[in-house]
Every structure is written in structure tokens, then in C-alpha cells.
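1. fold the stuff below for me.
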Amino acid sequence: MATGDDNKTISTLLIFAALDSEALPIIQHFKLTPDNASLAPAVYTSSHNSPLCNLFELPPYYSIEFPISVPWIRYHGYYKDLSINLIYPGKDRDLGINSVGTVPASLVTYASIQALKPDLFINAGTAGGFKVKGACIFDVFLVSDLAFHDRRIPIPGPDKYGLGRRKSFSTPNLVKELNLKVCKLSTGDSLDMSPQDEICILANDATVVDMEGAALAYVSSLMRVPAIFIKAVSNFVDGGKSIPEEFAENLQATVVALGEVVANVVEFIDGKCLSEL
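-> Modelled structure (predicted):
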């Protein structure tokens, strides 16, 4: 996605993680702090009191005052010349579990992009992988192409909208420097895989599957923000184990691997413009 600002040095990153467990290693590595703004509807204020802001002569961070009814979470901080914002949807207020899936991911990302106007958006998360496509547990991929597998609209024209095929922002230098594996991603709102979903996933030529990527690609495209997607394999979708059990078993080690790659990616991005990625 070309934005017209490809030669401007990247200064503001927005990172989305679906789960608090995915967010934690990134928060810890960059020593991000929670946004403690009082929650009020649709008001955005800036703070000029950050000592890091004064130290590095960076723009002040913005305190996003999300609508009072939402559980969305934001952490923020500075690393070298970068302002880093990490968001995740938080826990469902009625059920007390992580708000996973395309809808909460899209909503919090839209609101955050609108408020923060980042130079680059990063989706960092776990994913299921296909053995048959060469994925291994704890592999970390940079995604090149994204599509949905559960928005089936069998009408010529709308069928393409349902698939929602998009490409991530091209980063050949990043891939080469960090020796990253590259793959295609398919997104759906279910953790299991029905026979019909499997047919669509295979048609998407996906190596990994998740529950938010293609939706976030839509939001970033809509808002004209370049986006990259980093996915770590926590479980197989074509293996012999139960998907929920394998996901739970491997989650802790997977998010550590994910966090390490995200840290390396941010290190590479620092001081560069989009055209250098």
C-alpha cells in the first residue's frame, strides 16, 4: 500500500495483539506503560508530561480516551526514535474472556488509527499452521497475502468482496535482514476448521490461519495506513491433536518467540522510512 509518505521517517507505530498473553512480552520488552486516562466518549487529549518525551525530544504521546463502555486496552512508550502504541481488545465485560475475532479487532484498531495516525501498523499474533505447507510449531512468519475463508458469498462480484484478498505492505529489506519466513494467511472467526472452511483455506493457499488478520488488513487499507503482519505458529490445523488443547499447551512459548521477532522488527524499523523497509 503506497501512502504518499514513503520517504518520511517512521515515528509512530501502532501494534495490535488479540490476546493479553500475546501483548505481554512486547509490553515488557519495550517497557510500555498503560494509558490511565479516564474513560469518556470519543475525546482525545495529549499529554506533555512524559519525561521520555522531553528526554528524546519526541512528540507528546496521546492519551486515547476510549468510550466508557468498551474494555479496550492501550500501552504506550518510546524506543529510540519511535513512539510505540500497543492495543488489544481486552476482556468481554459480560463473560470475562478475551474479546477475540474480527469484530473487536477491527473496532479498536479503527479507533486507534483515527486517534493516533500511525505511520505503520503491525499485527502481532499467534496462528494455526499447516504441516503440509511446511509450518512448524513456534515458526514466526511475515505475512504477504491475506484473505477470509468464512465469508462465502457465491455471487459473481460479491464473492471477491467476501474473500477480501489484500496484500501487506512490502518489506523486502526487512525480510532479507531478519531472514524472515514469508507466507499467506487466511482469517475466520472460528477456532476449529469445518470441511467447507478447509476448502476455502486451501484455495487461499494459506500456510497459517488466524481470527483477525484479514479484517485488520481491511481496516488499515480503509484508513490508508501501511500494515505488516507477524504470525507465530502455536498449533497445527492439520495435525493429530485437538486444536484447543495444542494451542493452550504451546501458547506461552509461542508468544515468547513472537515477542522476540517483533522486537527485532521494531529495531530494524527505527530510523527508517517506509521505502527503506
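
2. every contact and neighbour count from this point should use C-alpha atoms.
-> OK.

3. contacting residues around stretch 76-96?
-> Stretch 76-96 is touched from outside by 10-20, 23, 27, 30-35, 52-53, 56, 58, 61, 71-75, 97-100, 104-105, 108-109, 112, 270-271, with contacts defined as Cα atoms under 8 Å, 6 or more residues apart in numbering.

4. any idea where the strands of the stretch 1-150 of the chain begin and end?
-> 12-16, 33-34, 43-46, 62-65, 73-79, 82-88, 120-129, 140-148 (DSSP state E, counting those that start in this stretch).

5. need the ones you listed in CSV (columns: distance to residue 201 and mean neighbour count).
-> Written out in CSV, the entries for those read as follows (distance: least, Cα to Cα, whole Å; neighbours: other Cα atoms under 10 Å):
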stretch, distance to residue 201, mean neighbour count
strand 12-16, 23, 24
strand 33-34, 37, 16
strand 43-46, 40, 12
strand 62-65, 36, 20
strand 73-79, 31, 20
strand 82-88, 26, 23
strand 120-129, 11, 26
strand 140-148, 8, 25
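
6. what's the closest of those to residue 223?
-> Minimum separation from residue 223 across the strands of the stretch 1-150 of the chain (Cα to Cα) falls at strand 120-129, 10.7 Å.

7. specify the angle between the closest one and strand 82-88 in degrees.
-> Taking axes from the mean of the first three to the mean of the last three Cα atoms, to 10 degrees, one finds strand 120-129 and strand 82-88 inclined to each other by 40 degrees.

8. what's in contact with strand 120-129?
-> Residues outside strand 120-129 that contact it (Cα under 8 Å, 6+ apart) are 10, 12-19, 22, 135-137, 207-210, 213, 216, 220, 225-238, 254-255, 258, 262.

9. how distant is that strand from the center of its chain?
-> Strand 120-129 sits 4 Å away from the centroid of its parent chain (Cα atoms, centre = their mean, to the nearest Å).

10. also this sequence, please, to line up against the first:
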Amino acid sequence: MKNIAVIMAMDSEAAPLLNKLEINHKIAGKIDEHLPMKVYKTKYHGHNISIVTSGECKRNKVQNVGTAPAVISTLTAIKDFKADFIINAGTAGGFKKRGADIGKVYTVDTTVFHDRRIPIPGYQEYGTYRSEHKIATDYAKALNIETAIISTGDSLDMSPEDEKLIESNLALLKDMEAAAIAWVTDQYSIPTLFLKSVTDIVDGEHPTEEEFFANLKLASENLGEKLIELIEKI
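-> Got it, this is the predicted structure:
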């Protein structure tokens, strides 16, 4: 039996998984009285499952996406929920030139940052913080999906500088959480698996923000199916 924590940014991304596990969306607990993150706990397939979402920003009334909430959620899962296996599940943009398709689900074998540019010896590598996740290969085979390199940054759009770094790392996916979560779990040497479903084609013809919302439900449903399958194989 493992204590598995599923770290997710948006409530809409988590909804299909909660439905499949027959968890009432309205019975979420809070990780801290001062923080917006929500947690749902259950048992499934012999494991203790904690599903942590980033909740809503109290100031702007939108979902807490990005690296800062992801770090807090992950650290809390490890320290308070005793998680010994982390799954970061969510949506991502994908690059058509590397084979990405809307709704396609990937595991991630490499995480890297593209918006932490620190051109000082030693700090440059720290900024990009490339991490390899070898367990992705075995689980990709078990789930019959592909592995990918994912690049993380806190902006939805892509500046020319971001694009250069993303290209230099041959990233297939682009998101706002994965590499930050990898940094946390690296400190604790905890096995971490990333499961990402494509909502938008970064190098496509449609604006990212429009495509994201148009495909969020499909991508989240596909993600939920693979999440259940994954937990059953752990």
C-alpha cells in the first residue's frame, strides 16, 4: 500500500477523476486555514489517495495555476499526508511538429524550466533545472502511451526567449507546474510520475487561450481515464 498524492492545478482538471472515484466535489478539506488548496481523500486499489487541487485565488477569483501553488501543494502532500508516490496530473500545450494531438495523454520522462534565465555560471543550469524521471518509461508501456519532455513556465504565452529554450530542450509539452513539482520531489527523493493531456497546440493556428478552454473538458476526461488506469498499475 502506498500513500499516493495526485497534485492538480484546476478543479476542472480534477473533476473527471473525482467522478470516477465517486468523490463528492463539495466535501473537500483544506490543507491550511490560510491557504486555498483543497484536498480530497479516499482509498482505491489498496492505496491511500490524496487529491490536491490549487483552489481559487481569493483576490482574483480564478484558479490558482502556476508554480507557486504547485510547490505548496506538493510540499504539503509530502509533509502532512506522508505521500511516498507523487503524481502530477494536468493539462498542457503541445507542439504539433513533435507529434502532439489534442486530447492525447503522455507521461513525462524529463522536466525543465524555460523562464528562469540566469546567465551566471552554475546558476544557468540551476535555472533550467533539468530532471529525468526514469519511471515514466515503464508506466508509459503499461498505459500504452508515449513519453515526452515537458517545459515549465509561469506564462500562458511564449516569448521569443522562452521559445529558444523550449526548442533547445526539444520539449513536446509546455505547462505551468511540472518542473516546479519535480524540484520539490527531488529534494525528498520521492518517485514522481507526470501525466499530461494536451489542450492546445502551441505551434498551431488557433490562439492558445481559445483552444485551451475549447478542449479542456475532452483533455480532462482523457486524463481521468488514464489516471485511474495508472493508479491500478502502481
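
11. superposing both, give me the TM-score.
-> The TM-score (TM-score structural alignment, normalised by the length of structure 2) is 0.95; 232 aligned residues with a Cα RMSD of 1.3 Å.

12. what about the contacts of strand 120-129 of structure 1, which are in helices?
-> Under the assignment DSSP state H, the contacts of strand 120-129 of structure 1 contribute 22, 213, 216, 220, 254, 255, 258, 262 to helices.

13. who's in contact with the aligned residue in structure 2 for the first one?
-> In structure 2, the residue matched to residue 22 of structure 1 (TM-score structural alignment) is residue 13. With contacts defined as Cα under 8 Å, 6+ apart, the neighbours of residue 13 of structure 2 are 90, 91, 216, 217, 220, 223.

14. map the second one onto structure 1.
-> Residue-level alignment of residue 91 of structure 2 against structure 1, with TM-score structural alignment as criterion, gives residue 126.

15. and the nearest residue to that match once chain neighbours are set aside, how far is that from residue 260 of structure 1?
-> Excluding its sequence neighbours, the residue lying closest to residue 126 of structure 1 (Cα to Cα, 6 or more residues apart in numbering) is residue 232, at 4.7 Å. The gap separating residue 232 of structure 1 from residue 260 of structure 1 is 11 Å, by Cα to Cα, to the nearest Å.

16. more crowded one of those two?
-> More neighbours sit around residue 232 than around the other of residue 232 of structure 1 and residue 260, counting by other Cα atoms under 10 Å; the figures are 30 against 14.

17. shouldn't that one be in contact with residue 142?
-> No. Between residue 232 of structure 1 and residue 142 there is no contact under Cα atoms under 8 Å: 9.0 Å.

18. so where is stretch 105-113 of structure 2 in structure 1?
-> Aligned by TM-score structural alignment, stretch 105-113 of structure 2 corresponds to residues 140-148 of structure 1.

19. pull the distance from stretch 44-55 of structure 2 to the chain's centre.
-> That offset, for stretch 44-55 of structure 2, works out to 14 Å (Cα atoms, centre = their mean).

20. tell me the secondary structure at the residue in structure 2 sticking out farthest from the centre.
-> No residue in structure 2 has its C-alpha farther from the mean C-alpha position than residue 121, which lies at 29.4 Å (Cα atoms, centre = their mean). Following DSSP: H, G, I helix; E, B strand; the rest coil, we place residue 121 of structure 2 in the coil state.

21. now do residue 185 of structure 1
-> strand.

22. check contacts around the residue mapped onto it from structure 2.
-> With the correspondence set by TM-score structural alignment, residue 185 of structure 1 lines up against residue 150 in structure 2. Residues in contact with residue 150 of structure 2, defined by Cα under 8 Å, 6+ apart, are 108, 110, 111, 112, 171, 172, 173, 174, 175, 178, 179.

23. the first one contacts residue 192, correct?
-> This points to residue 108 of structure 2. No. Using Cα under 8 Å, residue 108 of structure 2 makes no contact with residue 192, being 9.7 Å away.

24. list residues touching both of the two?
-> If you check residue 108 of structure 2 and residue 192 against Cα under 8 Å, 6+ apart, the residues they both contact are residue 133.

25. what separation do you get for residue 260 of structure 1 and residue 120 of structure 1?
-> Between residue 260 of structure 1 and residue 120 of structure 1 the distance is 19 Å, computed by Cα to Cα.

26. my bad, should have said residue 212 of structure 1
-> Residue 212 of structure 1 is 17 Å from residue 120 of structure 1, where distance means Cα to Cα.

27. just give me the match in structure 1 for residue 209 of structure 2.
-> With the correspondence set by TM-score structural alignment, residue 209 of structure 2 lines up against residue 244 in structure 1.

28. in the helix or strand hosting that match, which residues are buried?
-> Assignment of secondary structure by DSSP states H and E places residue 244 of structure 1 within helix 243-269. For helix 243-269 of structure 1, burial by neighbour count (16 or more other Cα atoms under 10 Å) applies to 243, 246-247, 251, 254-259, 261-262, 265-266, 268-269.

29. just want the angle from it to strand 140-148.
-> Angle of helix 243-269 of structure 1 versus strand 140-148, following the same axes, to 10 degrees, is 110 degrees.

30. please enumerate residues in contact with stretch 121-130 of structure 2?
-> The set of residues that contact stretch 121-130 of structure 2 without belonging to it, under Cα under 8 Å, 6+ apart, is 110, 111, 112, 113, 114, 115, 116, 117, 118, 179, 183.

31. again, only using 6 Å
-> Where contact means Cα atoms under 6 Å, 6 or more residues apart in numbering, the residues beyond stretch 121-130 of structure 2 that reach it are 111, 112, 113, 116, 117, 118.
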